[in-house]
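[1] Would you be able to build a 3D model of this:
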Amino acid sequence: MPTKAQAFRALHRGRESGDPLVLPGPWDAMSARAFADAGFPALATPSAGVAASLGHEDGATPAKEMFAAVARVARAVDIPVSADVEDGYGLPPKELVARILQTGAVGCNLEDTDGATKVLKDPRRHADWLAEVCAEAGEELFVNARVDTFLRGVSDPAEAALRIRLYVEAGAGCVYPISVPSAQLPLLREATDAPINVFASVASASDPSIAELGRLGATRITFGPGLQRRTQAAVADIARELYEKGPGRAKL
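    Have a look, this model is predicted:
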């Protein structure tokens, strides 16, 4: 019987165009169970969604709290979980991999923006660091290397393609050009045979569908904090409704 890590890696292989792997992003144990019960084969925690659930701004969650939150998610379900651990919190590769594996996660997102300065890291130095992480991870952890060029205002797809090639050569199992315009996705698909993760919006009906993103080159779809924010908005609606129905409210 394959391990969770092997099963998660296999989910990225042999996918038909138009049928990408869809990974909802749980922010706590309850949401993880809901997504697992719905039938999804794996989950991917979003750092921004987890941060919001813990009362932090995006990017401000202490590493200890993030790892503990991921552990609660992984413990709540029987399916593979991938963890967004931002830029690795400055941890050495050996310690970073050990701490991720201790949570029960079998995959991780690692971005190429410096968490302290919010500036893109040098791609070659970052690739060298990723190579150390991947060497430590072996087959136990599936690394998704986030490419932040579009997010940081670098619109030239050649820069994203360069980083993609470097990170795949370093051992990343998947690459994530976050905020890539859908029209440029086929250009990045030509740059690599590796799986490509693409962000999908849950708020705009005008954005490409999941199937269309798959046809453009996406292997895997995630939603960032979109699902947590949609849930938060629903809770806010319920709260307003309850408040308005409270004793004496109709007289105000």
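[2] Please count neighbours and contacts with C-alpha atoms only from this point.
    OK.
[3] secondary structure element for V168?
    Per DSSP states H and E, V168 falls inside helix 157-169.
[4] Please name every helix or strand in contact with that helix.
    In terms of contacts (3 or more CA pairs under 8 Å, 6 or more residues apart in numbering; DSSP states H and E), helix 157-169 is packed against helix 123-137, strand 142-147, strand 174-177, helix 185-191.
[5] what is the orientation angle of it with helix 123-137?
    30 degrees (axes from the mean of the first three to the mean of the last three CA atoms, to 10 degrees).
[6] rewinding a little: quick one: the helices and strands packed on helix 157-169 as CSV, columns for mean neighbour count and distance to R163 too.
    Formatted as CSV, those follow (neighbours: other CA atoms under 10 Å; distance: least, CA to CA, whole Å):
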stretch, mean neighbour count, distance to R163
helix 123-137, 19, 6
strand 142-147, 26, 7
strand 174-177, 25, 9
helix 185-191, 17, 10
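[7] would you turn these into TSV with distance to V81?
    As requested, the helices and strands packed on helix 157-169 are exported to TSV (distance: least, CA to CA, whole Å):
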stretch	distance to V81
helix 123-137	15
strand 142-147	10
strand 174-177	15
helix 185-191	25
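[8] picking that back up, for the helix holding V168, list every residue counted as buried.
    By 16 or more other CA atoms under 10 Å, the buried positions in helix 157-169 come out as P157, A160, A161, R163, I164, R165, L166, Y167, V168.
[9] Distance from it to the middle of the chain?
    Computed by CA atoms, centre = their mean, to the nearest Å, the chain-centroid distance of helix 157-169 equals 18 Å.
[10] To compare against the first, here's the next sequence to fold:
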Amino acid sequence: MTSQADKAHAFRQLHERPGMFLFPNPWDVGSARMLAGLGFEALATTSSGFAASMGVADYHVTREMKLAHIRTLTPATPLPLAADLENGFGHAPEDCAETIRLGAEAGLVGGSIEDYTTDPQNPLYEAAEAADRIRAAAEAARALPHDFVLTARAENFLRGNPDLGDTIARLQAYQEAGADVLYAPALQTMDQIRSVVSSVDRPVNVLMGPFSGFVSMAKLESAGVKRVSMGSAFSNTAYGALILAAKELMQEGTLDFLTVAPKGSDIAALMKAGSA
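    Predicted structure coming up:
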């Protein structure tokens, strides 16, 4: 079994080598092993996808639920695993630091902390407070016995404040606070993505691509993006296929959905190829 230290080293190397890498988001052991079997080099949890697998909405998962999820995923494949650690499961900088420590104990070699408060009336932490939270998380990460890639997320474009200037200012503050990777989900255009990349000196993560119209991975790489994550895209696609198949069965009484379904033996072989 690949050690946590070796996974941490491999994950850091992905960020330091030339070019971009793809960073998909499994939501259970089966999807993690299938993605590993397909040849991806690192994995990240999805908060929304995991929440759906537990039958609840996003941001209704507790820290203990998330940590238990991480403990099942980390030994499932030989790949480095990072996690969407939401807002650190608490408002205080100390909460963020403790979440990083607990996540690392559960097997993580990376994780993200975001500046979303979870309060729809006041969705973003003040910039200085948000930077303090990242600073505490970075200090906790540096104190670990192995490497840990900390990602800082500026949630402006997801939380009703699509202000590119404020987004960049926040990312720059998080960079100074010690973040290793910077991430602003749901940027709308390639110009916005290029502006973020050119305004910071850390690797930049992009969620799928510009939300005004997705582009090829090659175009994102040419813009200087270091890694591309999928968020809940894969889990939503899988659940969407389930919903469509179930509706066909109930409404039409047919099984045409089986024509695109993989064989159970093929799924099993792929999971075996991606297992630790």
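[11] What segments of the stretch 151-276 of the second structure are strands?
    Counting by DSSP state E, counting those that start in this stretch, the stretch 151-276 of the second structure has strands at residues 181-183, 204-207, 227-229.
[12] In the second structure, which residues correspond to the helix holding V168 of the first structure?
    Counting by TM-score structural alignment, helix 157-169 of the first structure lines up with residues 164-176 of the second structure.
[13] again with stretch 183-195 of the first structure
    Mapping stretch 183-195 of the first structure onto the second structure (TM-score structural alignment) gives residues 191-203.
[14] need the longest helix for the first structure.
    If you go by DSSP state H, the first structure has its longest helix at helix 226-244.
[15] which parts of it are buried?
    G226, L227, Q228, R229.
[16] Name the nearest of the residues you listed relative to L43 of the first structure.
    Comparing those against L43 of the first structure with CA to CA places L227 closest, at 12.3 Å.
[17] Pull up the gap between the closest one and A52 of the first structure, please.
    Distance, L227 of the first structure to A52 of the first structure, using CA to CA, to the nearest Å: 12 Å.
[18] Then A5 of the first structure?
    Distance, A5 of the first structure to A52 of the first structure, using CA to CA: 28 Å.
[19] Next: G39 of the first structure.
    If you go by CA to CA, the gap between G39 of the first structure and A52 of the first structure works out to 25 Å.
[20] between the two, who's got more neighbours?
    A52 (18 against 9; other CA atoms under 10 Å).
[21] In three-state terms, label the closest residue to the more buried one other than its chain neighbours for me.
    Distances taken as CA to CA, 6 or more residues apart in numbering place D58 nearest to A52 of the first structure, at 7.1 Å, with adjacent residues excluded. Here D58 of the first structure is recorded as coil under DSSP: H, G, I helix; E, B strand; the rest coil.
[22] Now do the same for D58 of the first structure: its match in the second structure.
    Aligned partner of D58 of the first structure by TM-score structural alignment: D58.
[23] ok so, going back, among the strands of the stretch 151-276 of the second structure, show me which one is buried the most.
    Of all these, strand 181-183 has the most neighbours on average by mean count of other CA atoms under 10 Å, namely a mean of 26.
[24] average offset between the host helix or strand of A32 of the first structure and the second structure?
    For A32 of the first structure, the enclosing helix or strand under DSSP H and E is helix 29-38. Helix 29-38 of the first structure, aligned to the second structure and superposed, deviates on average by 0.4 Å (mean CA distance after the TM-score superposition for the first structure).
[25] other SSEs contacting the longest helix of the first structure?
    Right, helix 226-244 of the first structure is packed against helix 47-54 by 3+ CA pairs under 8 Å, 6+ apart.
[26] Give me the mean distance between the helix it packs on and the second structure.
    Mean deviation for helix 47-54 of the first structure: 0.6 Å (mean CA distance after the TM-score superposition for the first structure).
[27] If you count neighbours, what's buried in that helix?
    Buried residues in helix 47-54 of the first structure, counted by 16+ other CA under 10 Å: S47, A48, G49, V50, A51, A52, S53.
[28] Does the first one touch G88 like I think?
    No: shown here, S47 of the first structure and G88 do not form a contact pair, counting by CA atoms under 8 Å, at 11.5 Å.
[29] Next, count neighbours for the alignment partner in the second structure of P208 of the first structure.
    Matched to the second structure by TM-score structural alignment, P208 of the first structure sits across from V215. By other CA under 10 Å, 14 other residues sit near V215 of the second structure.
[30] What's the separation between V215 of the second structure and M190 of the second structure?
    9 Å.
[31] any common contacting residues for those two?
    Applying CA atoms under 8 Å, 6 or more residues apart in numbering, one finds that V215 of the second structure and M190 are jointly contacted by G209.
[32] what residue of the second structure matches up with D148 of the first structure?
    The equivalent of D148 of the first structure in the second structure is E155 (alignment by TM-score structural alignment).
[33] same deal with H12 of the first structure?
    So, by TM-score structural alignment, H12 of the first structure is matched to H15.
[34] Output the buried residues of helix 226-244 of the first structure in CSV; the columns should cover distance to T192 of the first structure.
    Formatted as CSV, the buried residues of helix 226-244 of the first structure follow (distance: CA to CA, whole Å):
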residue, distance to T192 of the first structure
G226, 27
L227, 29
Q228, 31
R229, 32
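[35] Among those residues, which one lies nearest to V22 of the first structure?
    L227 (12.8 Å).
[36] picking that back up, doesn't Y116 make contact with the match of D148 of the first structure?
    Yes: the pair E155 of the second structure and Y116 passes the contact test of CA under 8 Å, sitting 6.1 Å apart.
[37] can you list residues touching both of the two?
    Shared contacts of E155 of the second structure and Y116 (CA under 8 Å, 6+ apart): L124.
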